[in-house]
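Colleague: next come a sequence and a model predicted from it.
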Amino acid sequence: MSTTSLNQEPDRGMARDRRREELREFLRSRRERLTPSAVGLPEAGRRRTPGLRREEVAVLAGVGVSWYTWLEQGRDIKVSDDVLDAVARALLLDDIERAHLYRLAGLNPPQQQAAPSIPASPQMRRLLDTWAPRPGYIRDRHWNFTAVNDAARAVFGYGDTDHNCLTSFFTNTRLRVSHQQWDEIAPAVAAGFRADAARYPDDPEFDRIAGDLAQVSPEFAELWARHDAAEHSTAVKAVDHPDVGVMVFEATLFPLPDHPGHHLILHNPVPGTETSERLERLLRSQPGGGTPPMN
């Protein structure tokens, strides 16, 4: 066995012990914050310790008292999704606490259900307006635009017929011509959509969007047939705008926890590329221009 392998074993053991300790403390703290009346149990006189007893949690979860005790002690036992869900319900855990319990037990949390496409909230629209004069937009799980600020429309050429980020990337002629790395980025875009589609295998809308796009874009059809999948939270976009020249942006994708499946994509000018100056000049030339300068 190599020295590297020998060094890694203690690290894994320490991580496992720490996770078990965190599991013990988490379950104990969640149990102690509840009262019998909060979970529909009768009060049974004075208690030496606050909260529920382990036996009561076991009964509420429908598991054996010994098994739950071992779980709370962080012992090396097998757990399943169904049992963890039962424990989460018994302890009245919210979605974030339930996912934390899964991780502490050594399992991947269930994929959170995506919210249906909804219009951007007034708060998110104000955020996009505040982000101006930088480009920004919000897309749902199918990559449909739910909000696009004026800077994104001016820079990327999004118009009234642009409803879907994927479709626009492959069919918007102005975007394609101006995007300096279109050929290099196109495979990653198709792979990103396939990765998102895999998150929702029961949702036929992804196949419909991809199928319709493949009918009008041979490039997308070829890339989609590769079955590549990739996830990206950042990207660099260089746009050669016909009015002001090349602008280079760092794009960052932020998930919106209140609306699973929706993402906020913000673009920031890359320093040293004169993008900020060109962007301000571009927006001043637009109808109703006169945007505030970037900080």
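Modeller: On my side now, so go ahead.
Colleague: for the rest of this, base every contact and every neighbour count on C-alpha atoms.
Modeller: Fine.
Colleague: these two touch, right, residue 144 and residue 165?
Modeller: Yes - under the criterion of CA atoms under 8 Å, residue 144 is in contact with residue 165, at a separation of 6.0 Å.
Colleague: what is in contact with the two at once?
Modeller: Counting by CA atoms under 8 Å, 6 or more residues apart in numbering, no residue touches both residue 144 and residue 165.
Colleague: buried residues in stretch 229-245?
Modeller: Within stretch 229-245, the residues that count as buried by 16 or more other CA atoms under 10 Å are 229, 236-241.
Colleague: now that stretch, how far from the centre of its chain.
Modeller: Here stretch 229-245 is found 20 Å from its chain centre; the criterion is CA atoms, centre = their mean, to the nearest Å.
Colleague: isn't residue 281 right up against residue 245?
Modeller: No - because the distance of 10.7 Å does not satisfy CA under 8 Å, residue 281 is recorded as not touching residue 245.
Colleague: quick one: residue 216 and residue 141, what's the gap?
Modeller: When CA to CA, to the nearest Å is applied, the distance between residue 216 and residue 141 equals 22 Å.
Colleague: in CSV, list the buried residues of stretch 229-245 along with secondary structure and distance to residue 270.
Modeller: As requested, the buried residues of stretch 229-245 are arranged in CSV below (DSSP: H, G, I helix; E, B strand; the rest coil; distance: CA to CA, whole Å):
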residue, secondary structure, distance to residue 270
229, coil, 27
236, strand, 9
237, strand, 10
238, strand, 10
239, strand, 12
240, strand, 14
241, strand, 16
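Colleague: ok, which pair from these is furthest apart?
Modeller: The most widely separated members of these are 229 and 241, with 30.0 Å between them, by CA to CA.
Colleague: returning to what we had before: higher neighbour count, residue 216 and residue 141?
Modeller: Using other CA atoms under 10 Å as the criterion, residue 216 and residue 141 rank with residue 141 on top: 21 against 13.
Colleague: how near is that one to residue 131?
Modeller: Taken as CA to CA, the span from residue 141 to residue 131 is 22 Å.
Colleague: try residue 101
Modeller: 36 Å.
Colleague: higher neighbour count, these two?
Modeller: Comparing residue 101 with residue 131 by neighbour count (other CA under 10 Å), the higher total belongs to residue 101, at 23 against 17.
Colleague: show me the contacts for that one.
Modeller: Contact criterion CA under 8 Å, 6+ apart gives 23, 26, 84, 88 as the residues in contact with residue 101.
Colleague: pasting the second one now:
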Amino acid sequence: MSTAGPLGEYLRARRELVGPGAVGLPAHGRRRVPGLRREELALLAGISADYYLRLEQGRDRNPSAQVLEALARALLLDAEATAHLRRLGGHAPADRPARRPERVPVGIRQLVGSWAETPAFVHGRHLDVLFANPMATALTPIYRVGVNLLREVFLGQRAPALYPAPESVAASAVAGLRAQVGAEVNDPRLTELVDELTAGSELFRRLWARHDVTVRAGGGLRMLHHPQVGDLELRYEKLTISGTTQSLVVYHAEPGSPSARSLARLGAAVDAPETDG
């Protein structure tokens, strides 16, 4: 961690991603650094250049909520990124519960385990797989208990074969991790994971330095490749498990589609009894 601290690092990273033209400033002339100059951002936010410099260098780490909101507007941050900036500046809710070991609720385990034809798994705040049903593990061994999804995406050998667009998946995973941990960037587990990925992956270093923040609850479409049943076009739903820092991820196919038939074949293989020889 640099002396700038999490807030200063975030401000600098986001400042370098905003071009002058995006905020109505002339883009002509030679610029030594990408994005906005410090004094330009300070002007847009309505604060002094000296005060902004202190924030970015970590010499002032307690800005008011009004200053943070002004900086968020000047940096063109969306709602999620603005909330992240507020947390880094010390304006998160004060009644956050203490961290406890992540355990998947019994009801969720029973529910997910009962889905014989639907791949589903649960991951924790650091993207460790905490529970997975047999269909999820059959879809890919990446979805098995004990696997860290970030480590697999950036350092493993299976993710590029599974995901046709691995860089998009990687960017989403990093932005989701930032959203999950919020301002708690000194969490020892997070520090260990980030250090490992930084040392082993240039792509991770680049994406982590962007400080993108995305709350990944919701859903979408994902193209996967399975070595036995071929290409799969699956929808996924990502649901936050109430009262936890965990997420439930469920895959399903359009009814009657080729992917649904392929998923059914995969399910039949999972259910088939083992035979000798």
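Modeller: On my side now, so go ahead. A quick note: this is a predicted structure, and the numbers were derived from the prediction, not measured.
Colleague: could I get the TM-score for this pair?
Modeller: After superposition, the two chains reach a TM-score of 0.58 (TM-score structural alignment, normalised by the length of the second structure), with 182 aligned residues with a CA RMSD of 2.6 Å.
Colleague: which other helices and strands contact the longest helix along the second structure?
Modeller: Using DSSP state H, we find that the single longest helix of the second structure is helix 166-181. Based on contacts counted as 3 or more CA pairs under 8 Å, 6 or more residues apart in numbering; DSSP states H and E, the elements that helix 166-181 of the second structure packs against are helix 149-155, helix 202-210.
Colleague: out of these, which is closest to residue 166 of the second structure?
Modeller: Checking those against residue 166 of the second structure by CA to CA gives helix 149-155 as the closest, at 7.6 Å.
Colleague: in the superposed pair, what's the mean gap between the following helix or strand past the closest one and the first structure?
Modeller: Toward the C-terminal end, the helix or strand that comes next after helix 149-155 of the second structure (DSSP states H and E) is helix 159-162. Between helix 159-162 of the second structure and the corresponding residues of the first structure, superposition yields a mean separation of 2.0 Å, by mean CA distance after the TM-score superposition for the first structure.
Colleague: equivalent range in the second structure for stretch 83-90 of the first structure?
Modeller: Counterpart in the second structure of stretch 83-90 of the first structure, with TM-score structural alignment as the criterion, is absent.
Colleague: can you list the buried residues in that stretch?
Modeller: Taking 16+ other CA under 10 Å as the basis for neighbour counts, the residues of stretch 83-90 of the first structure that come out buried are 84-90.
Colleague: ditto for stretch 254-274 of the second structure
Modeller: 259-264, 266-267, 270.
Colleague: okay, the helices and strands packed on helix 166-181 of the second structure, which one's buried deepest?
Modeller: Ranked by mean neighbour count under mean count of other CA atoms under 10 Å, those are led by helix 149-155, which reaches a mean of 19.
Colleague: the first structure: strands as residue ranges?
Modeller: With strands called from DSSP state E, the first structure shows them at 136-139, 145-148, 234-241, 245-255, 263-269.
Colleague: the fourth one maps to which residues in the second structure?
Modeller: Translated: strand 245-255 of the first structure. Aligned by TM-score structural alignment, strand 245-255 of the first structure falls on residues 230-240 of the second structure.
Colleague: same question, the first one
Modeller: Aligned by TM-score structural alignment, strand 136-139 of the first structure corresponds to residues 120-123 of the second structure.
Colleague: what about that stretch, how far off from the first structure?
Modeller: Following the fit onto the first structure, the mean deviation recorded for stretch 120-123 of the second structure is 0.9 Å by mean CA distance after the TM-score superposition for the first structure.
Colleague: gap between residue 82 of the first structure and residue 248 of the first structure?
Modeller: Look at residue 82 of the first structure and residue 248 of the first structure: by CA to CA, they are 48 Å apart.
Colleague: looking at those two, which one has more neighbours?
Modeller: Neighbour totals were compared for residue 82 of the first structure and residue 248, and residue 248 leads with 23 against 9 (other CA under 10 Å).
Colleague: report the separation between the more buried one and residue 273 of the first structure.
Modeller: Following CA to CA, the distance that separates residue 248 of the first structure from residue 273 of the first structure is 7 Å.
Colleague: returning to what we had before: of the helices and strands packed on helix 166-181 of the second structure, which is nearest residue 11 of the second structure?
Modeller: Using CA to CA and comparing these, the one that lies nearest residue 11 of the second structure is helix 202-210, at 10.2 Å.
Colleague: now for the closest one, which elements pack on it?
Modeller: helix 5-15, helix 166-181, helix 188-200.
Colleague: would TSV of the ones you listed with distance to residue 98 of the second structure be doable?
Modeller: Below are these laid out as TSV (distance: least, CA to CA, whole Å):
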stretch	distance to residue 98 of the second structure
helix 5-15	21
helix 166-181	13
helix 188-200	15
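Colleague: out of these, which comes closest to residue 138 of the second structure?
Modeller: Taking CA to CA as the criterion, helix 166-181 is the member of these that comes nearest to residue 138 of the second structure, at 19.7 Å.
Colleague: next, the mean deviation of the closest one compared to the first structure.
Modeller: Once the two are superposed, helix 166-181 of the second structure sits an average of 1.7 Å from its aligned residues in the first structure (mean CA distance after the TM-score superposition for the first structure).
Colleague: what span of the first structure is that helix aligned with?
Modeller: Helix 166-181 of the second structure falls opposite residues 182-197 of the first structure when the two are matched by TM-score structural alignment.
Colleague: correct me, but residue 65 of the second structure touches residue 91?
Modeller: Yes - at 6.9 Å, residue 65 of the second structure and residue 91 qualify as touching, with contact defined as CA under 8 Å.
Colleague: returning to what we had before: contacts for the longest helix of the second structure?
Modeller: Residues from elsewhere that reach helix 166-181 of the second structure (CA under 8 Å, 6+ apart): 80, 84, 125-127, 150, 153-154, 159-160, 163, 204, 207-208, 211-216, 245.
Colleague: again, but for stretch 229-244 of the second structure
Modeller: Among residues not part of stretch 229-244 of the second structure, those counted as contacts by CA under 8 Å, 6+ apart are 102, 216-226, 246-254, 259, 262-263, 265-266.
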